[in-house]
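Undergrad: Just a sequence and a predicted model for now, questions to come.
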Amino acid sequence: MVGEGNSTAVQEFTLEGFPAVQHLGKVLFLLHLLAYLASVTGNSLIITIIWADRRLHTPMYFFLSIFSFGECGFITTVIPKLLTIFLSGRQTISFAACFTQAFAFIFLGASGVFLMGVMSLDRYLAICKPLHYPTIMNIRMCVLLVTACFSLGFLLTVIPVLKLSQLSFCGPNVIPHFFCDVGPLARLSCPENPTTERLAYNIASSLLFISFLMTVIAYSNIVVTILRLPSAYERQRAFSTCSSHLVVLSLMYGSCIFIYVKPKRRSRLDTNREAALVNTVVTPLLNPVIYTLRNKQVHQALRDALSRVKLHK
């Protein structure tokens, strides 16, 4: 990832973390460890249930399982290092590891945003075009859409990270964040390079805008279609299939827009840190809870799986 033309003098960076609460390191370590384990377990449980129960072998749950898999990777790029900072106070990260973390974080985050847009499209087709849905959203199309999400995520990530890695870093080397992100890294280059940060900002803004626009158009049509249904039961049933998705979308778009779309200033870095913590810890933890608590099919599949386990005992 680091270009040959890079003449950096910095061999490692120091992640500032959360200095105001570092004295609570062991307590914060325990809280974040529990949140991390709960998030990985919850998302892994969703993946297992979906792939084990044939009733959930539909495009909606296929996309959900891929999204849950991506969420596990997304939080794993950041949380283990944060746990190390809280427990041992070891805040250094090597040059190569820092850029690898930045690439993995943005790549998985961007791919997740595209996946949420695809899930909105899937709900639109299922509710607004029910007769054509099985023909359009076949397994080949599902795999193609997932491949496109990760390919676009890779292409949009590799450009700013590769460009950033080719800059010079001669000090200071303290990143005012708890993980390596493009914005804080760009401010440490010698000389400071606003072009790279602006490029990352423009890419993030465009990505979120396209995904958000796709979601708004899809759900506008969904709402119109649902309101036209003759019975209250049909309307409730149709809306229940996308209510969980809407809640997760709100959490994701809210935190991402706050972090990446609003104009950045140095004085706002602390606020960005807190919002990023929500995006990397809270949201991935809530996603499996939202999808399991608000989804009757997942409920039933989980009950059936528990019943089979009890029978085997």
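TA: That came through fine.
Undergrad: C-alpha from now on. contacts and neighbour counts both.
TA: OK.
Undergrad: Quickly find the element holding the residue nearest the centre of the chain.
TA: Centroid check for the chain by C-alpha atoms, centre = their mean gives Gly109 as the closest residue, at 4.1 Å. Secondary structure from DSSP states H and E places Gly109 in helix 95-128.
Undergrad: Now the residue nearest to the centre of the chain. Nearest residue, chain neighbours left out?
TA: Phe74 (6.6 Å; C-alpha to C-alpha, 6 or more residues apart in numbering).
Undergrad: Touching, the one you found and Ala102? I think so.
TA: No: counting by C-alpha atoms under 8 Å, Phe74 stays clear of Ala102, with 10.9 Å between them.
Undergrad: Please compare the first structure with the one that follows:
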Amino acid sequence: MVFSVFSAALAFVNTSETSSVTHFILFGFPGCQEMQIFLFSLFFGVCIFTIMGNGTIACAVKWYQRIHTPMYTPPGNFTFLEIWYITVSVSGMLVNFLSETKTISFAACFLQFYFFTYTTEVYFLCIMVYDQYLAICCPLHYPTVMTPRLCYISMSLCWVFEFLSYSVSTVQLSQLPFHGPNVINHFMCDMDPLMALSCAPAPIIEIIFYTLNSLIIILTLLYILGSYTLLLIAVLKVPSAASQKKAFSTCGSHLTMVCLFFGALLAMYASPTSDNPAAFQKIMTLF
């Protein structure tokens, strides 16, 4: 229902404004037909592997009764979001590998941009590190603080806040005049390629978008780093080496994911990348 309403709004914007472009062409990764088939096979295998891995985690969280606890609610939402990202971005890229036209409609392009710029993951990571902080630093208070009700409310607020964060900027971007050319030198619709195709400069929209992204990314990153600093101080005070090892192993996978995820986000969205070559933007987005 939300997808239909948002798509209809974008379609109305396109017909009500002066834009003559009704579709875009995603240039993607250039190469001969054999190269396109090879890339399709490669990314299709990675896509299936990723969906199966995240699907397995989601099914385990759903059906395994022993882990129906607040600790596993954020990872369950996280896996659903990862499957969402794959569906939004990689599925279209796979179709374009085998397509001769490589077209995407005006409304579908901005819908893809809107849902791919979701940063709900950073909020999930914050909730997960808060959960770890309570479990390690305040184990006696954990059952009374991290209740299922608090966890479900936090997850709901993450989804609602993220849905509202980028809706205005996406609609504003779609209101810019697009009269051609309509070739996007990317495998998906992203901010910089769309801004480059606009017939009128819109520095205010670009500044708002990158400022919002920078604030969300930097503030959440500072919160996570601050929480891990307190965690590290608390763990180092534990006299037992076995307990320290257990605490570090609990946080290790989460900290690795934080480094990889925020590293890519800072490279893509913390500052405008219009001066970077298109190949760099494609690689970072793919990463």
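TA: Received the coordinates, thanks. Everything numeric here is computed off the predicted structure, so don't read it as measured data.
Undergrad: and Phe74 and Ala102 of structure 1? which has more neighbours close in?
TA: Phe74 (23 against 20; other C-alpha atoms under 10 Å).
Undergrad: For my notes, confirm that one occurs in a helix.
TA: Yes: under DSSP: H, G, I helix; E, B strand; the rest coil, Phe74 of structure 1 falls within a helix.
Undergrad: Tell me how far it lies from Ser244 of structure 1.
TA: 20 Å (C-alpha to C-alpha, to the nearest Å).
Undergrad: before we move on, the earlier item: in structure 2, which residues correspond to the next helix or strand after the helix holding Gly109 of structure 1?
TA: Per DSSP H and E, helix 95-128 of structure 1 leads on to helix 133-136 as the next helix or strand towards the C-terminus. Matched against structure 2 by TM-score structural alignment, helix 133-136 of structure 1 falls on residues 142-145.
Undergrad: Mean deviation, that stretch versus structure 1?
TA: Here stretch 142-145 of structure 2, set against structure 1 after superposition, deviates by a mean of 1.1 Å using mean C-alpha distance after the TM-score superposition for structure 1.
Undergrad: For that stretch, buried residues please.
TA: Of the residues in stretch 142-145 of structure 2, those with enough neighbours to count as buried (16 or more other C-alpha atoms under 10 Å) are Tyr142.
Undergrad: Please compute how far that stretch lies from its chain's middle.
TA: 30 Å (C-alpha atoms, centre = their mean, to the nearest Å).
Undergrad: Trace stretch 155-164 of structure 1 over to structure 2 and give me the residue numbers.
TA: For stretch 155-164 of structure 1, the aligned range in structure 2 is residues 164-173, judged by TM-score structural alignment.
Undergrad: Please spell out which residues along the matching stretch are buried.
TA: Taking 16+ other C-alpha under 10 Å as the criterion, stretch 164-173 of structure 2 shows 165-166, 169-171, 173 as buried.
Undergrad: again, but for stretch 239-249 of structure 2
TA: So for stretch 239-249 of structure 2, counting by 16+ other C-alpha under 10 Å, buried means 244, 247.
Undergrad: Let me see the contact set for Tyr166 of structure 2.
TA: 114, 117-118 (C-alpha atoms under 8 Å, 6 or more residues apart in numbering).
Undergrad: Which one of the residues you listed is nearest to Val21 of structure 2?
TA: Comparing the contacts of Tyr166 of structure 2 against Val21 of structure 2 with C-alpha to C-alpha places Tyr114 closest, at 18.6 Å.
Undergrad: Compare the contacts of Tyr166 of structure 2 and tell me which has the most neighbours.
TA: The most neighbours of any of the contacts of Tyr166 of structure 2, using other C-alpha under 10 Å, belong to Tyr114, which has 23 neighbours.
Undergrad: Just to check, that one is in contact with Val168?
TA: No: Tyr114 of structure 2 is beyond contact range of Val168, at 10.0 Å (criterion: C-alpha under 8 Å).
Undergrad: ok, Thr101 of structure 2 to Pro203 of structure 2 distance?
TA: For Thr101 of structure 2, the distance to Pro203 of structure 2 equals 31 Å [C-alpha to C-alpha].
Undergrad: scratch that, Phe161 of structure 2 is what I was asking about
TA: In terms of C-alpha to C-alpha, Phe161 of structure 2 sits 25 Å off from Pro203 of structure 2.
Undergrad: ditto for Asn96 of structure 2
TA: Distance from Asn96 of structure 2 to Pro203 of structure 2, counting by C-alpha to C-alpha: 31 Å.
Undergrad: Can you pick out the residue with more neighbours from those two?
TA: The neighbour comparison of Asn96 of structure 2 against Pro203 (other C-alpha under 10 Å) goes to Asn96, with 23 against 10.
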